[in-house]
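> structure, please.
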Amino acid sequence: DVHPLTEGLRLVVMKRLQYDRQTREERVGPVLMGNISVAGPYDRQKPAADRLCEEIFQGKRKREREESFARVRPCLHSLFVQRQASLTEKVQKLRDEYKTLHGRWMVHCAKLDEVAKAAALEEAAATAGRTTRRSAAMGDAVRTDLEMEQIIASLGNDELTDANHLASKNAATIPDMISVTKGSIDYSYDDTNNVVEDLANFYTPNTCLEDWTEEEKEIFLEKYALYPKQFGII
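Prediction:
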């Protein structure tokens, strides 16, 4: 029995030996003519600009792009809807968590205020009955113009130092934080304003001694030895 691979190789070698006598043009010519006859007519003229633009923006390519957009649009829409729903759910969860923690913090602050109020009442009870010039001057009744001016000045100082009063006028609208849904941030802002590349050169104190020559340094030391700290003469 003859092996199929051996028989195939023998046929290839025999065919190659038969066509070795032909030239390259004789072998390539029939194949090239067959391809030319099968292929359609080729327009060698360069298309005009209007024709090219019309073919790209209004022809077959435009229809193909519109079809691809129509196929991709539902998928993108569903992805955006899912992302927005996940983001909304996470924001609501964070708000609920903040409300819970804020409520606990307010309860804790109320307990601390009660403790401080009890201590203040004990101190007031201990000092009850003693009236000094300072406590009499700071009562509810205003007796002189000086006391009125002092109270008005104290109210102005309170407005300048009260955090709640200042925040009511200078409150900033803080946007929501970037919500991370998959454990990493997809985008970030790289601020390169006033960036320092060479830290050693930037923070090294500039003494200008590097600009002096060795001869100038020797002259300065000699003059300084003759006239200590008299830089005008030096």
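> could you use CA atoms for every contact and neighbour count after this?
OK.
> what ranges do the helices span in the chain?
Taking DSSP state H, the helices of the chain run over residues 4-19, 24-38, 49-57, 60-126, 133-137, 145-161, 163-170, 199-203, 214-226.
> got JSON lines for those helices, with mean neighbour count too?
Shown next, in JSON lines, are the helices of the chain (neighbours: other CA atoms under 10 Å):
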{"stretch": "helix 4-19", "mean neighbour count": "11"}
{"stretch": "helix 24-38", "mean neighbour count": "11"}
{"stretch": "helix 49-57", "mean neighbour count": "12"}
{"stretch": "helix 60-126", "mean neighbour count": "12"}
{"stretch": "helix 133-137", "mean neighbour count": "9"}
{"stretch": "helix 145-161", "mean neighbour count": "12"}
{"stretch": "helix 163-170", "mean neighbour count": "10"}
{"stretch": "helix 199-203", "mean neighbour count": "9"}
{"stretch": "helix 214-226", "mean neighbour count": "12"}
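> please give the structure of this sequence too, so both can be compared:
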Amino acid sequence: MPVRGGQPLDGNIQASTWNKVESFFDGEGTSYKGVDALPLDSRCSVLNIKNSSGVNLLRGQILSWSSVVYNHSYDSTEYWRRPTLQGKLPAFPQDAEKIAVLQEPIKNGEIGLAAVGGITPAVVDIKKVGDAYAYLGDSANNLISSTSGDAKILQAEGGLGPQFCLVSLGTSQHFWQVSVIGGGSAALLGMSGEPTGIFVTVLDPLAMFTDLKSGSRAFVKQVGSEFYYIQAPCITGV
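Model prediction:
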């Protein structure tokens, strides 16, 4: 039971210390031990990020980043003590693997916490029920669901549209489908052929796919911010 200051205790224990210990163990018997009890660093990698997107953002929305606010040569103390990313609006595909999910609301120009890896709730715009992955859309403030992407959707609330989902950052599926336009350009599609509204340059270093015509479909693999042809239907009459 709690004690008052000056009340005698066995050994050299202060009353305030005793009360803190007792309060801790009382809570151990009654507090909820589910997800809410997990510290952030046990389920995801969290860093500080400065919101330089130009808009105020809410918890669960996303930023990408360009650099750090304090590099080692400018301020080595802050670089080690409090590494802080310079956040910005995402640009796909160059920022495809740079997903930062805000763990708290961050006003434009201010610094807050963001998850850059691991498992975290995030706002995902669900385009098709059952989509297993999400990608970072161009200039979007939330992830977008697809059959490919850099975040695996572990759970969704249900239905279509923006909603909180549980995602695993860095658990990726980097195979996509494309619709060839020409000159190396293609419209990016999910593996099931669903449109993304994104246009990319696809590389063909061995010149194996030069016979692909406009409108042809092919499979590509994303490597960082680049896309490479890996398979296409056989072209008849060649």
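> quick TM-score on the pair, please.
Superposed pair, TM-score by TM-score structural alignment, normalised by the length of structure 1: 0.14. Supporting alignment: 47 aligned residues with a CA RMSD of 4.5 Å.
> remind me, longest helix of structure 2?
Max-length helix for structure 2 by DSSP H is helix 15-30.
> name the residues of it that are buried.
residue 15 (16 or more other CA atoms under 10 Å).
> which strands or helices does whichever helix or strand comes after it pack on?
Under the assignment DSSP states H and E, the closest C-terminal helix or strand after helix 15-30 of structure 2 is strand 44-50. Using 3 or more CA pairs under 8 Å, 6 or more residues apart in numbering; DSSP states H and E, the elements in contact with strand 44-50 of structure 2 are strand 84-88, strand 111-126.
> again, 10 Å this time
Applying 3 or more CA pairs under 10 Å, 6 or more residues apart in numbering; DSSP states H and E, one finds that strand 44-50 of structure 2 contacts strand 62-68, strand 84-88, strand 100-102, strand 111-126, strand 161-173.
> please produce CSV containing the ones you listed, extended by distance to residue 45 of structure 2 and mean neighbour count.
Listed next are these as CSV, based on distance: least, CA to CA, whole Å; neighbours: other CA atoms under 10 Å:
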stretch, distance to residue 45 of structure 2, mean neighbour count
strand 62-68, 15, 21
strand 84-88, 13, 22
strand 100-102, 10, 28
strand 111-126, 5, 23
strand 161-173, 10, 19
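> just put those in TSV and tack on distance to residue 219 of structure 2.
Output for these, formatted as TSV (distance: least, CA to CA, whole Å):
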stretch	distance to residue 219 of structure 2
strand 62-68	27
strand 84-88	30
strand 100-102	28
strand 111-126	23
strand 161-173	13
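> so which of these comes closest to residue 136 of structure 2?
Evaluated over these, closeness to residue 136 of structure 2 peaks at strand 62-68, with 8.4 Å, by CA to CA.
> if I look at residue 121 of structure 1, how far off is residue 35 of structure 1?
109 Å (CA to CA, to the nearest Å).
> oh sorry, the question was meant for residue 158 of structure 1
Distance from residue 158 of structure 1 to residue 35 of structure 1, by CA to CA: 96 Å.
> again, but for residue 164 of structure 1
With CA to CA as the criterion, residue 164 of structure 1 and residue 35 of structure 1 are 87 Å apart.
> what does residue 57 of structure 1 give?
Separation of residue 57 of structure 1 from residue 35 of structure 1 (CA to CA): 32 Å.
> so residue 156 of structure 2 makes contact with residue 134?
No - between residue 156 of structure 2 and residue 134 there is no contact under CA atoms under 10 Å: 11.4 Å.
> mutual contacts of the two, please.
124, 126, 167 (CA atoms under 10 Å, 6 or more residues apart in numbering).
> any idea which of these is closest to residue 218 of structure 2?
residue 126 (24.5 Å).
> and the nearest residue to residue 63 of structure 2 once chain neighbours are set aside, how close does it get to residue 118 of structure 2?
The shortest distance from residue 63 of structure 2 to any non-neighbouring residue, by CA to CA, 6 or more residues apart in numbering, is to residue 100 (5.2 Å). Using CA to CA, one gets 11 Å for the distance from residue 100 of structure 2 to residue 118 of structure 2.
> so what sits against both of the two?
Common contacts of residue 100 of structure 2 and residue 118 (CA under 10 Å, 6+ apart): 45, 46, 169.
> is the first one in contact with residue 102, as I believe?
No - here residue 45 of structure 2 does not reach residue 102: they are 11.7 Å apart, not a contact under CA under 10 Å.
> so what sits against both of those two?
Common neighbours of residue 45 of structure 2 and residue 102 (criterion: CA under 10 Å, 6+ apart): 114, 115, 116, 120.
> closest one to residue 22 of structure 2 out of those, please.
Distances from residue 22 of structure 2 to those, taken by CA to CA, are shortest for residue 120, at 32.7 Å.
> you'd agree the closest one is up against residue 102?
Yes - counting by CA under 10 Å, residue 120 of structure 2 touches residue 102, with 9.5 Å between them.
> my guess is residue 166 of structure 1 contacts residue 157, does it?
No - here residue 166 of structure 1 lies out of contact with residue 157, judged by CA under 10 Å, at a distance of 11.8 Å.
> picking up where we left off before, with neighbour numbers in mind, choose between residue 156 and residue 134 of structure 2.
Using other CA atoms under 10 Å, the more surrounded residue of residue 156 of structure 2 and residue 134 is residue 134, with 27 against 21.
> got the contact list for that one?
124-127, 142-153, 167-169, 172-173.
> and for residue 10 of structure 1?
Contacts of residue 10 of structure 1 (CA under 10 Å, 6+ apart): 4, 16.
> would JSON lines of the shared contacts of residue 100 and residue 118 of structure 2 with distance to residue 200 of structure 2 be doable?
Shown next, in JSON lines, are these (distance: CA to CA, whole Å):
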{"residue": "45", "distance to residue 200 of structure 2": "30"}
{"residue": "46", "distance to residue 200 of structure 2": "31"}
{"residue": "169", "distance to residue 200 of structure 2": "23"}
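> lovely, talk soon.
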